[in-house]
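*Asks:* A structural model of the following input is requested.
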Amino acid sequence: MTDDFDEPLPGTRRVLAHRLAVTQARGRAPSVVAALVRDGRTVWSAARGELPDGADPAGVQYRIGSITKTLTAVAVLRLRDEGLLDLGDPLRAHLATPHGGDATIAQLLSHSSGLAAEARGPWWERTPGDLRPELTDIFGPGPLKHPPGRRHHYSNPGYALLGALVEKLRGAPWYEAVREDVLTPLGMTRTTPLPCEPHAAGWAVHPYADARQPEPAVDTGRMAPAGQLWSTARDLGTFAAFLAGGTEDGVLSTATLAEMRRPAVAPEAAAWDASYGLGVQLLRHDERLLVGHTGSMPGFLAAVLTSPGERLGAVVLANATAGPAVTSLARDLIALTAEHEPVLPEPWRPMPAADADPALIALTGTWFWGPTPHVLRLTAGRRVHLGPADGAGRGSEFRPEDDGTWTGLDGYWAGETLRAVHGEDGLVSHLDLGSFVFTRKPYDPASPVPGGSDAGGWR
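*Replies:* Next comes the predicted model:
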């Protein structure tokens, strides 16, 4: 189901346009383009500042910097879904590299490989890639800064290695593989390694004068998988819809998208509102979890953020090296839309008749772990949820398995097995969950409660 509106309401559009205008003016950006995504498609876009004459703002290319990493990550995860690699594989199992080979592919995706943050000098974002033509040329002295897997340490060269991995397993240059596996299926036809007209020029704005100078836009070569691409608000709106899980495109499964969005590393001690998944940044603001990525290259700033639970996403592109707060703008576009036009809950509907198995319905209701009441509920797909009756404590959803058991999907019991244990009379005597016994009565003496029940009973 989708809500009964497409474009934002007029009052909402005015608020969004005002927020965009403030960002462009206060940030002193030559131009800013923004788009809002809802229910899987772009429903609003606007621009402020200089744009190519006659161009549709949503179709103007800007450099997107590290949003490129998320596209590279999707290409890697597609390789995993096809069985060509495992995220636990060390990189050296697939790619001959002088540095980073001991890090797993998951660690490279989540920036926990321990590798250096930047390529060997000079500054790779402003110098041509032919200065670093091979993998052996990417890292300078001391490429490993931390033991793999110990902490989050953002690594641009780490994504150069992932790009080389894609090339090796696909047998094609990195961009060609990303175009074939990700861009073309999603319909992102204006996302390219080099700019195509119409496109914005990149500028550095003087910090203390209303003056500017152009920034270089080089081909970064081996470092391209970390930040080379150019794209448009329209293409990135499509990508935002994909990240939020609102499209049927066949690029990645829903389960893999959810895997991308889970925190893969602990945040820094002073930054518990920010973490990193598999190729995506995770930001928490005002109790809202945002998933996406920001990007910067000389002359450009970009952000793609989504709120999957609200079916919302935002894209912001600017052509200034510094100044406009694009991440804050993307975040606020989502928040303002949610405030003015809150998402409607899905209507309740009964589960399919085939799932309403009388034997499963008989399992529902109250079960006790010791003296603590829990409630088992049955939902569509023969899934069950078991959790404390008061809603506080360990509760999880479980999916059914072919052998009649269930496997935990979230929370404390994720991956654990729930089974209904039958007595000699063929009736269910208790539930077993990771050695925890749940009975129909508190400490039921007729059930195999670990340690037994006191012979004197309740008194």
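
*Asks:* drop to CA atoms for contacts and neighbour counts, all remaining ones
*Replies:* Fine.

*Asks:* And what about the nearest residue to residue 21 once chain neighbours are set aside, helix, strand or coil?
*Replies:* What sits nearest to residue 21 in space, not counting adjacent residues and going by CA to CA, 6 or more residues apart in numbering, is residue 48, at 6.3 Å. Three-state call for residue 48 (DSSP: H, G, I helix; E, B strand; the rest coil): strand.

*Asks:* Could you pull up the residues touching residue 441?
*Replies:* Applying CA atoms under 8 Å, 6 or more residues apart in numbering to residue 441 gives the contacts 367, 368.

*Asks:* nope, residue 336 is what I was after
*Replies:* Contacts of residue 336 by CA under 8 Å, 6+ apart are 12, 15, 16.

*Asks:* Those, buried ones only, as a ChimeraX selection?
*Replies:* In ChimeraX, a selection of the buried entries from the contacts of residue 336 looks like this (16 or more other CA atoms under 10 Å):
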select :12,16
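
*Asks:* compare with the first, here's sequence two:
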Amino acid sequence: MTDQYDELLPTTRRALLHRIAVAQAEGRTPSLVAAVVRDGRLVWSGARSMIDGHAPTVDVQYRIGSLTKTFVAVLVLRLRDEGLLDLADPLERHLPGTPADGATVAQLLAHSAGLASETPAPWWERTDGTLRPELADLLEGDNPRKHPAGRLHHYSNPGYALLGALVERLRGEPWHEVLHREVLAPLGMDRTTLLPEHPHAGGFAVHPWADVMLPEPLTETGLMAPAGQLWSTVADLARWAAFLTAGDPKVLTAESLAEMRVPAVGPGGENWSGGYGLGLQLLRHQDRVLYGHTGSMPGFTAGLWISEADGLAAIAVANATSGGDTPRVAAELISLTAQHEPRLPEPWRPLSSLDEDLLALTGPWYWGAAGHTLRLKADRVLELAPLTGGTRSSRFRAEPDGSWTGLDHYYAGETLRVVRAADGSVSHLDVGSFVFTRRPYGPAEAVPGGVDPAGWQAF
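*Replies:* Next up, the predicted model:
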């Protein structure tokens, strides 16, 4: 198998195939399968294998490791959206008696609870889950925290095992059965399972100094399964990428998914290269901000990344414990596709209807002496932006009570109100208590603290 689908240009397809061929050869992986999703549709897939004339299809299962965490996070957000928990709830409110009492649900989702990265020995990924039969076995009872809660990102596999147990407690059934019924079945992902189903790849270790291989054990990890147990296919992961991009009302809204990709703990410095939201990793790669997740288990590596700005996602899976840097391959497939076929902007179109009162609000406004513009967009969205650029540009969504709610950037979640004078005319805009007037510090304007009676002067 070389590559499939003809919705990308031949030069693009050749570049993508070349990238995965190099990854399979130089990374010495028995097989590697990859795909590109554009605007929610699978538009290219390719595979390379150590067996001449044969390569796995997009329907062959691979173990996806920590990509499992994205599925668990969606289950938890569903519980939140149903009102069964709050992300600020301490875990013990719903799942008492674990070594992580006091950690909040949000901190567990974001790996900021300060919990240990791994279970006590033996290494959980290569040993049977029956060795850890109770939740108390997942963390050291006297030292479960390695850092103060909420201060920094410290990746914790046991933390996601606890989230899986939380789902089980609130749903009253195993987390993977909840996942199948509430998420996988509605999205048509019938090849994503807890245990492997034929056809599936075998996992291997490749010797670091010789071209020989060793089969890896296919362990059942028990309570640790929510941290990395799932098996899936490239075709199913393409559906998952489409869902993580746009949402699906049957599973989770786009608004809740947008929450998941907001950094939960501040990245280190302005030149950050990676971060974590609520179950989604964030990556800055070649001037693009991507979100998704990486995964590895003995014998397998995986990566799924999404570029919202480009309308692209890419997946790569391989069946070797190390080598090939599969997650980086997925990120580079996005860059290659965007380079060869940059996204076309949507055509400009005029509004289909006009509200004269809203039109009258557009134009220049001033916060003190700082000039801003207010523009009217489709669906009654207002966009407030500084004339000189900067970080306080925001869009606002119309609300039924006549106010607007900030959608992004500095004013995200803040309220914009149109304040009227006694005669009904517009006096000013109030944006989270900031007053915007039609003139910069005009003497008749509603400026907090008043304006010097002498007005603007030359000195």
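
*Asks:* Give me the TM-score for this pair.
*Replies:* Put the two chains on top of each other and the TM-score (TM-score structural alignment, normalised by the length of the first structure) is 0.95; 452 aligned residues with a CA RMSD of 1.8 Å.

*Asks:* which residues in the second structure form helices?
*Replies:* Taking DSSP state H as the test, the helices found in the second structure are 10-27, 68-81, 105-110, 157-171, 175-179, 185-187, 234-246, 254-260, 326-340, 356-361.

*Asks:* circling back to that earlier point, thinking the residue nearest to residue 21 of the first structure is in contact with residue 31, fair?
*Replies:* Yes - using CA atoms under 8 Å, residue 48 of the first structure is in contact with residue 31, at 5.5 Å.

*Asks:* Touching both of the two, which residues are there?
*Replies:* Overlap of the contact sets of residue 48 of the first structure and residue 31 (by CA under 8 Å, 6+ apart) consists of residue 24.

*Asks:* okay, those two: which has more neighbours?
*Replies:* residue 31 (24 against 20; other CA atoms under 10 Å).

*Asks:* Leaving out chain neighbours, which residue sits closest to residue 323 of the first structure?
*Replies:* In space, and not counting its chain neighbours, residue 323 of the first structure is closest to residue 27: 4.4 Å by CA to CA, 6+ apart.

*Asks:* typo on my end, it should be residue 398 of the second structure
*Replies:* The shortest distance from residue 398 of the second structure to any non-neighbouring residue, by CA to CA, 6+ apart, is to residue 404 (4.5 Å).

*Asks:* Contacts only, for the one you found.
*Replies:* Residues counted as contacts of residue 404 of the second structure (CA under 8 Å, 6+ apart) are 396, 397, 398, 415, 416, 417.

*Asks:* Just the buried ones out of those residues, please.
*Replies:* Looks like the contacts of residue 404 of the second structure have 396, 397, 398, 415, 416, 417 buried, using 16+ other CA under 10 Å.

*Asks:* Just those residues: which are in strands?
*Replies:* 396, 397, 398, 415, 416, 417 (DSSP state E).

*Asks:* what two of the residues you listed are the furthest from one another?
*Replies:* Pairwise distances across these (CA to CA) peak at 11.5 Å, for the pair 397 and 417.

*Asks:* Any idea how many residues pack against the residue nearest to residue 323 of the first structure?
*Replies:* So residue 27 of the first structure, with other CA under 10 Å, has 19 neighbours.

*Asks:* What of residue 29 of the second structure?
*Replies:* Residues near residue 29 of the second structure, counting by other CA under 10 Å: 27.

*Asks:* Would you mind measuring from it to residue 424 of the second structure?
*Replies:* Distance, residue 29 of the second structure to residue 424 of the second structure, using CA to CA, to the nearest Å: 71 Å.

*Asks:* one step back: from the buried ones among the contacts of residue 404 of the second structure, which single one is nearest residue 237 of the second structure?
*Replies:* Using CA to CA, those come closest to residue 237 of the second structure at residue 397, 32.2 Å.

*Asks:* Tell me which residue of the first structure matches up with that closest one.
*Replies:* Under the alignment by TM-score structural alignment, residue 397 of the second structure pairs with residue 399 in the first structure.

*Asks:* So that match sits against residue 408, correct?
*Replies:* Yes - counting by CA under 8 Å, residue 408 is a contact partner of residue 399 of the first structure at 6.6 Å.

*Asks:* how near is the residue nearest to residue 323 of the first structure to residue 67 of the first structure?
*Replies:* On the measure of CA to CA, residue 27 of the first structure and residue 67 of the first structure end up 21 Å apart.

*Asks:* same deal with residue 97 of the first structure?
*Replies:* From residue 97 of the first structure to residue 67 of the first structure the distance is 24 Å (CA to CA).

*Asks:* and residue 373 of the first structure, how many neighbours?
*Replies:* Under the neighbour criterion other CA under 10 Å, residue 373 of the first structure is assigned a count of 19.

*Asks:* What's it aligned with over in the second structure?
*Replies:* Using TM-score structural alignment, residue 373 of the first structure pairs with residue 371 in the second structure.

*Asks:* doesn't residue 364 make contact with its match?
*Replies:* Yes - at 6.8 Å, residue 371 of the second structure and residue 364 qualify as touching, with contact defined as CA under 8 Å.
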